[in-house]
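> Got a predicted structure plus its sequence, pasted below:
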Amino acid sequence: MHTATAIDSSTLASQDLSRYLFDAARAGDVEVIKSLLARGVRVDARDERGSTALILAAYYGKTDAVRTLLEAGASPNLGDSARGNTALMGALFKGEIESARRLLADPRTDVNARNAAGQTAAMFAALFGRADLVEALAARQADFALTDASGATAEALARMQGNAALADRLAALSRGRGG
């Protein structure tokens, strides 16, 4: 019985410390992140909104924290609870180019992962005019012909945003994959 209490206390301590992991990820405090992980905080713990520390670090453009969390085994493919957006989607949404590049450099990152609306990272790049990352997505075999829940492709989303040059590039990439 005493052992069960010790395990429960350890689990509680780890859960209590996880809130500091989220703060450290937002702030990009790599030393605090490493310390908390060493103390047993789960690298893929979720905050009250269902975000992981990696999602937060990417969203806030804390590239060193993104690198540290990935090296510690954080999953780049987990989505938040609200919309299912991954760390890469968050970085693209916010225009955090270096964080997005770091995520794309990780071979575990699924560039075709979908959120609750069926959108992919390529669709986020199209929606938010991140033309500078389209080639990096292409290099990682992003499927530009995929459609979201409304039937829109990345090309269609770029056209809806009035970004004809990006839409034309996405159309060419989509054709290049046979889409």
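Okay, I see it. Residues are numbered from 1 along each chain as shown.

> Please make it C-alpha for all contacts and neighbour counts, starting now.
Will do.

> quick one: the most centrally placed residue in the chain and Ala113, what's the gap?
The chain has Ala87 as the residue nearest its centroid, 1.2 Å off, counting by CA atoms, centre = their mean. Separation of Ala87 from Ala113 (CA to CA, to the nearest Å) stands at 11 Å.

> Overlap in contacts, the two.
Asn77 (CA atoms under 8 Å, 6 or more residues apart in numbering).

> can you count the residues close to Gly50?
Here the number of neighbours of Gly50 (other CA atoms under 10 Å) works out to 16.

> tell me the SS of the nearest residue to it once chain neighbours are set aside?
Distances taken as CA to CA, 6 or more residues apart in numbering place Ser81 nearest to Gly50, at 4.5 Å, with adjacent residues excluded. Three-state assignment for Ser81 (DSSP: H, G, I helix; E, B strand; the rest coil): coil.

> my read: the residue nearest to the centre of the chain touches Leu54, true?
Yes: taking CA atoms under 8 Å as the definition, Ala87 is a contact partner of Leu54 at 6.2 Å.

> Below is structure B, check it against A:
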Amino acid sequence: MTDRTPADADAFADRLFDLVRAGESGAVLDQIDAGVPVDLADAQGSTLLTLAAYHGHAELVAGLAQRGADVDRISGRGQTPLAGAVFKQHDDVIRVLLAAGADPDAGSPSARGTAEMFGRTLPTE
């Protein structure tokens, strides 16, 4: 039996989300491979994939998608990882998500709608 508390679990998750924001692919993917849920979400409903996409980490996005992350999971703000990548103009992440099957019309605003707001089109795979 361990002496871990919910506070320990929260602190671990916070560190993991910080690693995602920093693009530490190896460290994050090692944790997923060790059993951390690939669709772990923060209090705002942003998953590891959502944060990786928003912060422009294409390699990490690809690794999470390969491990089964839901590429169309809608955050607490109603957006998908693809919409976040479009908003931040991370074309390499957009291509990775589209190749992984992300739906450009999911969420609100959708990735397609977000692109249109900024006078852009979605890049192709």
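Everything's here; your move. If you're wondering where the values come from, they're calculated on a predicted model, not measured in any experiment.

> circling back to that earlier point, ok, now how distant is the residue nearest to Gly50 of the first structure from Arg46 of the first structure?
Distance check for Ser81 of the first structure against Arg46 of the first structure: by CA to CA, it reads 9 Å.

> Also Leu17 of the first structure?
Leu17 of the first structure is 12 Å from Arg46 of the first structure, where distance means CA to CA.

> out of the two, which sits in the more crowded spot?
More neighbours surround Arg46 than the other of Leu17 of the first structure and Arg46, with 20 against 17 (other CA under 10 Å).

> Could you report the separation of the equivalent of the residue nearest to the centre of the first structure over in the second structure from Val93 of the second structure?
Aligning on TM-score structural alignment places Ala87 of the first structure opposite Pro81 in the second structure. Distance of Pro81 of the second structure to Val93 of the second structure, given as CA to CA: 9 Å.

> For the two, list the residues in contact with both.
Ala53.

> show me where the second structure has helices.
Using DSSP state H, the helices assigned to the second structure run over residues 6-22, 25-33, 48-54, 58-66, 81-87, 91-99, 111-117.

> and of those, who's closest to Thr124 of the second structure?
helix 91-99 (6.4 Å; CA to CA).

> on average, how far is that closest one from the matching bit in the first structure?
Here the mean offset of helix 91-99 of the second structure against the first structure after fitting is 0.7 Å, by mean CA distance after the TM-score superposition for the first structure.

> ok, and for that helix, which residues are buried?
For helix 91-99 of the second structure, a neighbour-count test (16 or more other CA atoms under 10 Å) marks 91-98 as buried.

> Can you check which part of the first structure it sits on?
Using TM-score structural alignment, helix 91-99 of the second structure pairs with 97-105 in the first structure.

> again with stretch 41-55 of the second structure
Under TM-score structural alignment, the match for stretch 41-55 of the second structure is residues 46-60.

> ok, the match of Ala87 of the first structure touching Tyr54?
Yes: between Pro81 of the second structure and Tyr54 there is a contact under CA under 8 Å: 6.9 Å.

> Pull the number of nearby residues for the closest residue to Val96 of the second structure other than its chain neighbours.
Among residues not flanking Val96 of the second structure along the chain, Ala62 sits closest, at 6.2 Å (CA to CA, 6+ apart). Number of residues near Ala62 of the second structure (other CA under 10 Å) recorded here: 21.

> ok, Ala62 of the second structure to Gly68 of the second structure distance?
For Ala62 of the second structure, the distance to Gly68 of the second structure equals 10 Å [CA to CA].

> Mind listing what's buried along stretch 74-89 of the second structure?
By 16+ other CA under 10 Å, the buried positions in stretch 74-89 of the second structure come out as 74-75, 79-86, 89.

> which residue in the first structure lines up with Arg112 of the second structure?
Under the alignment (TM-score structural alignment), Arg112 of the second structure pairs with Ala122 of the first structure.
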